[in-house]
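Asker: Build me a model:
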Amino acid sequence: MDAAHGSMTLRTLDETAMLGRALAEVLARGDLVLLRGEVGAGKTTLVRAVARGLGIADPIVSPTYLLAQRYQGRHPLLHIDAYRLSGADDEELGLLLDDAPDAVTMVEWPDALSAGLPPAQMAITIEILDSRERLLRFTSRPSRLTDLERHLGDLRDRYVHAAAERGGDT
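Answerer: Coordinates of the predicted model:
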């Protein structure tokens, strides 16, 4: 994969929700997204935002003890949390990824599985800047990042327009 890199800073949950909606527009069945960041960085919050963008209303919680959770939406979402795994064997990994070809798969703590994971379409690293701000670094194909930027721009334009109509601040 030709890799391109991008970054953005999120300051609010509304911005995270906007990013989730944009990612939901860009991601397709069979896509694998790797999420890296320390505990509390916002990996599950980002998965929740993508789920909402996919039309999933179910509560999204970290599947740390279940390891994986599948949700139905416009595209199925497979949420894997590999935090408790270390060097997962091929059989265990195969079971976790059985649903991956039909779903958007988002993996938290992927380094525990990286030896057996198929190639990812996107990797996102989340860095805590302070109690509210997060720096996200993206690695993906150039066309994916271009599509993501376009969808984010469209959503921001709609948000600014709606706020102006309400007479509120953006």
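Asker: From now on I want contacts and neighbour counts done on CA atoms only, so please keep to that.
Answerer: Will do.
Asker: So which residues of this structure form strands?
Answerer: 4-10, 32-36, 68-71, 77-81, 104-108, 122-128, 134-140 (DSSP state E).
Asker: where do the helices sit along this structure?
Answerer: Per DSSP state H, the chain carries helices over the ranges 13-26, 43-53, 90-96, 142-166.
Asker: Alongside the first, I'd like the structure of this one:
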Amino acid sequence: MKTVVTNSERETFELGYKIGSILKKGDVISLNGDLGAGKTHLTKGIAAGLGVEDYITSPTFTIVNEYMGRLPLYHFDVYRIDDIYEMYEIGFEEYLYGDGVCVVEWGDMVEELLPKDKIYIYIKKLDDNVREVQIEGLEGEF
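Answerer: Next up, the predicted model:
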């Protein structure tokens, strides 16, 4: 496990950018942390690192947003999922085993659906600007 401390939104974005730049087809990220910890902000950096130029928003009510970059990015927010079977109804497996990268905010809530070899990221808010980001399962420099 690697732990990175970021001291601003910009540094959190930059960490995400570095992560996104080394992701490959089929990578799945389980992104976890309390409300307001910075999950969507890190995802914005991941998207930029994948070459996505669109504005990134949290798919809180739509469950998934799709973006095109050097690889497709499938951004899930499963916070409002009441039943894990809702994931099947939106075709989660097609995204999971598709040609892109999946970022699943609140991934712990659907842990049993995620592959064992996923990338696990936990963001902890230390104060207004400081975040501790723990990363498991990602190889490379970031």
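Asker: Any chance of TSV for the helices of structure 1, columns mean neighbour count and distance to residue 131 of structure 1?
Answerer: Listed next are the helices of structure 1 as TSV, based on neighbours: other CA atoms under 10 Å; distance: least, CA to CA, whole Å:
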stretch	mean neighbour count	distance to residue 131 of structure 1
helix 13-26	20	12
helix 43-53	23	14
helix 90-96	13	33
helix 142-166	15	23
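Asker: Export those as JSON lines, with columns for distance to residue 60 of structure 1.
Answerer: Formatted as JSON lines, the helices of structure 1 follow (distance: least, CA to CA, whole Å):
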{"stretch": "helix 13-26", "distance to residue 60 of structure 1": "13"}
{"stretch": "helix 43-53", "distance to residue 60 of structure 1": "6"}
{"stretch": "helix 90-96", "distance to residue 60 of structure 1": "18"}
{"stretch": "helix 142-166", "distance to residue 60 of structure 1": "23"}
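Asker: Which one of those lies nearest to residue 77 of structure 1?
Answerer: Residue 77 of structure 1 lies closest to helix 43-53 among the helices of structure 1, at 7.1 Å (CA to CA).
Asker: Isn't residue 99 of structure 1 up against residue 78?
Answerer: Yes. If you go by CA atoms under 8 Å, residue 99 of structure 1 and residue 78 touch, sitting 7.2 Å apart.
Asker: Just want to know which of those two has more residues nearby.
Answerer: residue 78 (26 against 16; other CA atoms under 10 Å).
Asker: So what does the more buried one match up with in structure 2?
Answerer: Structural alignment (TM-score structural alignment) places residue 78 of structure 1 against residue 74 in structure 2.
Asker: And residue 14 of structure 1, by the same measure?
Answerer: Matched to structure 2 by TM-score structural alignment, residue 14 of structure 1 sits across from residue 10.
Asker: Could you pull up the residues touching that match?
Answerer: Residues near residue 10 of structure 2 by CA atoms under 8 Å, 6 or more residues apart in numbering: none.
Asker: State the distance from it to residue 69 of structure 2.
Answerer: 21 Å (CA to CA, to the nearest Å).
Asker: Report the contact partners of the match of residue 78 of structure 1.
Answerer: 64, 65, 66, 67, 95, 100, 101, 102, 103.
Asker: So it versus residue 26 of structure 2, what's the distance?
Answerer: For residue 74 of structure 2, the distance to residue 26 of structure 2 - CA to CA - is 11 Å.
Asker: overlap in contacts of the two?
Answerer: Contacts common to residue 74 of structure 2 and residue 26, judged by CA under 8 Å, 6+ apart, are 100, 101, 102.
Asker: Closest one of the residues you listed to residue 47 of structure 2?
Answerer: residue 101 (9.7 Å).
Asker: residue in structure 1 matching the closest one?
Answerer: For residue 101 of structure 2, the residue aligned by TM-score structural alignment is residue 104.
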